[in-house]
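Colleague: got a structure for you, letters missing:
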């Protein structure tokens, strides 16, 4: 698209295409089959949205709205997370023999870089200070790095879907700003849809003993992510100074983006509803991330309707 702007109709078509996709192949898509591999890659490539950060319009913010944006304790860790995801996904993609899977994961890495650019341009537009970024280090174990990134996105996106809807309903942020970030949110849905299907396809390719090793590795990833989210994230800037950030903002940030109290139960229910809505446009034969929805549905059984924390 031209840097000076984009046709509204073209943007609408691209946005619609990014949200809906159905395979032309009849019958089931057995995980691990060639059909499953081809169609999960086709889904990702054919739902690509060609919006460009350079042509995104950042709306004027009133002082109170600007202060809410600036005060959110997420921007440094968000920018750095996207930078790490870009490198880790690209590094793992480069190791793959299957050209279509390699292309899909490489595009995923490129889109992570675009998310980073969107965030960088937004904080620049609104004068939000960021730490200087330390160099991004190429992972030694590319599969582990990809698994950590993929499952981390499954967790963060699940809660982000609900929080984004809380922010939209609250009216505290201009609708134009919410609309600007909407394609990014849907792109995250595509990312974890691809990841869930890659995990199933990859696991099916392994021998029985390799599957045991892979399952243990996945379990280790979940333990690592659980430990990580219970602690402050510590990062070093380009000058070697240490900074700490709360990684669990996605769980307790509802009160920050809304002027009305939101119970834990309400937020978890909204996360489930929004997750299902965002995935609803994609072929039902493709696998969806299941861990977070299952955990939240289980937890909801024990939550009172008036639970507020």
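Modeller: In hand now; what should we look at? Here the structure is a predicted model, which means the values were calculated and not measured.
Colleague: okay, CA-based contacts and neighbour counts for the rest of this
Modeller: Will do.
Colleague: wait, doesn't residue 184 sit right on residue 114?
Modeller: No: under the criterion of C-alpha atoms under 8 Å, residue 184 makes no contact with residue 114, lying 9.1 Å away.
Colleague: output the longest helix belonging to this structure.
Modeller: Using DSSP state H to assign secondary structure, the helix with the most residues in the chain is helix 175-205.
Colleague: after it comes which helix or strand?
Modeller: As assigned by DSSP states H and E, the chain's next helix or strand after helix 175-205 is helix 208-229.
Colleague: then this one, side by side with the first:
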């Protein structure tokens, strides 16, 4: 006669059930993370720049690699007093939150002007992710008690295309250096491994955004009437001049809204993040990380080239 108090073999304990649920959740997270970093269109045909296939390629890349993580349920890891002090001392949080706030409204404003359905969907996704980055940063500073200056308002730009161009080219500059600085922080142990893992999707999303942007810019330029192309080139040149001037202001300790900030973080950031690198070594790290983060996407997509090209030129001059 069997013991009525014995646990049947097919029954599981609460701990086993919790472990099984956690394993399924972890597998889903890993699958979404892999899908965000690796994408190729199934059709093998060559893609002509400016063609409808090109449009489909870069829009689908952004839409199909979306990672559905939710900032509100992110579990920020508990930090040791030393690690907490390092994170809270970084002079980046105010300007990072404000940058994402401006970016989201600029992208959303431009998306509202676009009639092509697939492109509009992709731009709306881009804007949603930019807004989510701001939420992630806001949750981070809240979790670790980082004080922020009062946020300014984020009015929509008068010229939606100008706002979109400023956002896209600005991210091309900032992401290139952010890739290297994040790798330096990870390598040095400045950020605990748990915090690196938590924040990593935001960094990769920026890589997707600049990949989308440079392909949009090439597609858009090819589809302009010939007489509008010089005007567009002039507008892009003005955007670059504006961004250079803006970064000179930041390097002097003034952010775009006229608020004082700690200066030269991008240039001296590796030392601030616990690993003092020479300018040449920092450039090499940024180049390597930029290539690594772009490697998983369809090879027919254009890659950001302006900032890496300037970085390679600077590296030669630093020999």
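Modeller: All right, it came through fine. Everything quoted here is computed from the prediction, not taken from an experiment.
Colleague: for the longest helix of the first structure, name the packing helices and strands.
Modeller: In terms of contacts (3 or more C-alpha pairs under 8 Å, 6 or more residues apart in numbering; DSSP states H and E), helix 175-205 of the first structure is packed against helix 8-19, helix 34-46, helix 142-170, helix 208-229, helix 264-279.
Colleague: most tightly packed of those helices?
Modeller: The highest mean neighbour count among those, using mean count of other C-alpha atoms under 10 Å, belongs to helix 142-170: a mean of 20.
Colleague: quick one: that one aligns where in the second structure?
Modeller: Using TM-score structural alignment, the residues of the second structure aligned to helix 142-170 of the first structure are 160-188.
Colleague: the matching stretch vs the first structure, average distance?
Modeller: Here stretch 160-188 of the second structure, set against the first structure after superposition, deviates by a mean of 0.3 Å using mean C-alpha distance after the TM-score superposition for the first structure.
Colleague: relative to residue 89 of the first structure, which of the helices and strands packed on helix 175-205 of the first structure is closest?
Modeller: The closest approach between residue 89 of the first structure and any of these, judged by C-alpha to C-alpha, belongs to helix 142-170 at 5.8 Å.
Colleague: centre of the chain to the closest one, how far?
Modeller: Relative to its parent chain, helix 142-170 of the first structure has a centroid offset of 4 Å by C-alpha atoms, centre = their mean, to the nearest Å.
Colleague: and for stretch 303-318 of the second structure?
Modeller: In terms of C-alpha atoms, centre = their mean, the centre of stretch 303-318 of the second structure is found 20 Å from the chain centre.
Colleague: where does it end up in the first structure?
Modeller: Residues 288-303 of the first structure are the counterpart of stretch 303-318 of the second structure, counting by TM-score structural alignment.
Colleague: okay, buried residues for that stretch please.
Modeller: The neighbour-count check on stretch 288-303 of the first structure (16 or more other C-alpha atoms under 10 Å) flags 288, 289, 292, 293, 300 as buried.
Colleague: any chance of those in CSV, with secondary structure and distance to residue 230 of the first structure too?
Modeller: Formatted as CSV, these follow (DSSP: H, G, I helix; E, B strand; the rest coil; distance: C-alpha to C-alpha, whole Å):
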residue, secondary structure, distance to residue 230 of the first structure
288, coil, 26
289, coil, 22
292, helix, 16
293, helix, 20
300, helix, 21
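Colleague: show me the contacts for the equivalent of residue 62 of the second structure over in the first structure.
Modeller: In the first structure, the residue matched to residue 62 of the second structure (TM-score structural alignment) is residue 44. With contact set as C-alpha atoms under 8 Å, 6 or more residues apart in numbering, residue 44 of the first structure has these partners: 104, 190, 194.
Colleague: if we use 10 Å, what do you get?
Modeller: Going by C-alpha atoms under 10 Å, 6 or more residues apart in numbering, residue 44 of the first structure touches 18, 21, 101, 103-105, 107-108, 187, 190-191, 193-194.
Colleague: now those as JSON lines including distance to residue 11 of the first structure?
Modeller: Shown next, in JSON lines, are the contacts of residue 44 of the first structure (distance: C-alpha to C-alpha, whole Å):
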{"residue": "18", "distance to residue 11 of the first structure": "11"}
{"residue": "21", "distance to residue 11 of the first structure": "17"}
{"residue": "101", "distance to residue 11 of the first structure": "27"}
{"residue": "103", "distance to residue 11 of the first structure": "24"}
{"residue": "104", "distance to residue 11 of the first structure": "22"}
{"residue": "105", "distance to residue 11 of the first structure": "24"}
{"residue": "107", "distance to residue 11 of the first structure": "19"}
{"residue": "108", "distance to residue 11 of the first structure": "20"}
{"residue": "187", "distance to residue 11 of the first structure": "14"}
{"residue": "190", "distance to residue 11 of the first structure": "18"}
{"residue": "191", "distance to residue 11 of the first structure": "20"}
{"residue": "193", "distance to residue 11 of the first structure": "22"}
{"residue": "194", "distance to residue 11 of the first structure": "23"}
